[in-house]
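Student: I need the structure of the sequence given here:
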Amino acid sequence: MSEQLYLIALGGNLPSDAGAPEATLRAALSQFPDMGASVCAASRMYRTPCFPAGAGPDYVNAAAALSFDGKPADLLQLLHELEGRFGRTRVQRWGQRTLDLDLLAAGDLILPDEATYAAWHGLPLERQMRDAPDRLILPHPRLHERAFVLVPLNDVASGWVHPVTGQSVATMLSALPKDAVAEVVPLD
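Tutor: Predicted structure coming up:
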């Protein structure tokens, strides 16, 4: 397989051995080259409110564009391995964490197919909080709804076009409620 451009989201709200969440995200980004992925671009770091509200400390979020010579499932495995290096444990869906690395997109691929994507895209919130897919779904079914994803992603891939909706990152971001976007505050 030839090099593919991948988009990922980074986040955390608990300290790791690398330090506070911002230091953890920076340390994780620095490890990608040793794992076979090149960081083409990385966003600024942003502070965002914990979701659901009151569930823990605020998050630090970022996004990156990676070049990787492998399949999406291979990169997902690498992301999980990297999370583990920074003490991530998967105890509760949407729970607090030292490091969260989400694979958002692999170029214009739709995985595993449009029907499965559509089913997860339309999942009600209560099911989203409880259920996790048993396979990789790309693009990430919720990326277009989340300011904490789109604001940093706009730093690195504003022109990337969602292969299902046909909208760019910049367009999806402009469609979000202004108060949601205002909650995503740059750290620098």
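
Student: CA atoms for contacts and neighbours, from now on please.
Tutor: Noted.

Student: burial count for residue 33?
Tutor: Neighbour count for residue 33, taken as other C-alpha atoms under 10 Å: 13.

Student: Okay, and the nearest residue to it once chain neighbours are set aside sits in which element?
Tutor: Nearest non-adjacent residue to residue 33, counting by C-alpha to C-alpha, 6 or more residues apart in numbering: residue 39, 7.2 Å away. Per DSSP states H and E: residue 39 is located in strand 37-42.

Student: which secondary structure elements does the next helix or strand after that strand contact?
Tutor: Where DSSP H and E defines the elements, the next helix or strand beyond strand 37-42 is strand 46-48. With contacts defined as 3 or more C-alpha pairs under 8 Å, 6 or more residues apart in numbering; DSSP states H and E, the packing partners of strand 46-48 are strand 59-68, helix 147-157, strand 185-186.

Student: what's next to strand 46-48, contact-wise?
Tutor: If you take C-alpha atoms under 8 Å, 6 or more residues apart in numbering as the criterion, strand 46-48 is touched by 58-62, 148, 152, 183-187.

Student: just curious, which of these is nearest to residue 90?
Tutor: Nearest to residue 90, judged by C-alpha to C-alpha, of the contacts of strand 46-48 is residue 59 at 16.7 Å.

Student: returning to that earlier point: in the strand holding residue 39, which residues are buried?
Tutor: By neighbour count on 16 or more other C-alpha atoms under 10 Å, the buried set for strand 37-42 is 37-39, 42.

Student: now, the most widely separated pair of the contacts of strand 46-48?
Tutor: Within the contacts of strand 46-48 (distances taken as C-alpha to C-alpha), the two that end up farthest apart are 58 and 152, at 15.8 Å.

Student: Second chain to compare with the first, below:
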Amino acid sequence: MERAYIGLGSNLAEPAEQLRQALAALQQLPRSRLAAVSSFYASDSLLPGQPRYTNAVAALDTDLQPLQLLDALQAIELDQGRERHERWGPRTLDLDILLFGDRPIDEPRLRVPHYQMHLRAFVLYPLAEIAADLQLPDGCHLSELLATCPFDGLERLQP
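Tutor: The predicted model follows:
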């Protein structure tokens, strides 16, 4: 099995409940085991005028191949009412493969490491909570990314 890190986010239809439902669905994925889940965090939307997001990161040990996992994650999103109208629009659920083992992946449908994770506090801080000593495929340590990405605007939510 390989360890994949999945970013979870929602800003519609009771976001914390959307994340809980998604985590339950991740536990049901074939040939996979949910290994760890960060706390939930609230963050402002990247675009003005949208509701705040609730975010988390999950560690998933899986025998699925990266594109199989992507398909499974997109099916979970659809089951929870995700509609893909615009790239940065509000959403019931967003599931992103942040890392997949130590493999860089550059496919038309999937880029891993996630191409903007190094800029996003709402990804890095939850990830650090469950994988503090993580080294990315390019050799960079998660602690180096955290040093350049302030916690500003991020709020750790109570369980």
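
Student: thinking again about what came up before, and the residue nearest to residue 33 of structure 1, how close does it get to residue 141 of structure 1?
Tutor: Distance, residue 39 of structure 1 to residue 141 of structure 1, by C-alpha to C-alpha, to the nearest Å: 23 Å.

Student: same deal with residue 96 of structure 1?
Tutor: From residue 96 of structure 1 to residue 141 of structure 1 the distance is 21 Å (C-alpha to C-alpha).

Student: Looking at these two, which is more packed in?
Tutor: Legend: neighbour count by other C-alpha under 10 Å for residue 96 of structure 1 and residue 141, higher for residue 96 (22 against 18).

Student: give the contact list for the equivalent of that one over in structure 2.
Tutor: Using TM-score structural alignment, the equivalent of residue 96 of structure 1 in structure 2 is residue 90. Residues near residue 90 of structure 2 by C-alpha under 8 Å, 6+ apart: 10-12, 50-51.

Student: Helices of structure 2, start to end?
Tutor: Under the criterion DSSP state H, structure 2 contains helices at 15-27, 66-79, 121-130, 142-147.

Student: Reformat the ones you listed into TSV and put distance to residue 111 of structure 2 next to each item.
Tutor: Output for the helices of structure 2, formatted as TSV (distance: least, C-alpha to C-alpha, whole Å):
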stretch	distance to residue 111 of structure 2
helix 15-27	20
helix 66-79	10
helix 121-130	16
helix 142-147	18
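
Student: and residue 103 of structure 2, which of the ones you listed is closest to it?
Tutor: So among the helices of structure 2, helix 66-79 is nearest, using C-alpha to C-alpha, at 9.8 Å.

Student: got a list of contacts for that closest one?
Tutor: Contacts of helix 66-79 of structure 2 (C-alpha under 8 Å, 6+ apart): 22, 25, 29, 92-97, 100, 110.

Student: quick one: secondary structure of residue 179 of structure 1?
Tutor: helix (DSSP: H, G, I helix; E, B strand; the rest coil).

Student: filter the contacts of strand 46-48 of structure 1 to the buried ones?
Tutor: Buried among the contacts of strand 46-48 of structure 1 by 16+ other C-alpha under 10 Å: 58-62, 148, 152, 184-186.

Student: Name the nearest of the residues you listed relative to residue 24 of structure 1.
Tutor: Of those, the one sitting nearest to residue 24 of structure 1 (C-alpha to C-alpha) turns out to be residue 60, at 9.6 Å.

Student: how much space between the counterpart of the closest one in structure 2 and residue 12 of structure 2?
Tutor: Taking TM-score structural alignment, the alignment pairs residue 60 of structure 1 with residue 54 from structure 2. Residue 54 of structure 2 sits 9 Å away from residue 12 of structure 2, going by C-alpha to C-alpha.

Student: Then residue 59 of structure 2?
Tutor: Using C-alpha to C-alpha, residue 59 of structure 2 is found at 23 Å from residue 12 of structure 2.

Student: One more: residue 139 of structure 2?
Tutor: Look at residue 139 of structure 2 and residue 12 of structure 2: by C-alpha to C-alpha, they are 36 Å apart.

Student: out of the two, which sits in the busier spot?
Tutor: Legend: neighbour count by other C-alpha under 10 Å for residue 139 of structure 2 and residue 12, higher for residue 12 (20 against 9).

Student: Contact partners for that one?
Tutor: Contacts of residue 12 of structure 2 (C-alpha under 8 Å, 6+ apart): 51, 90-93.
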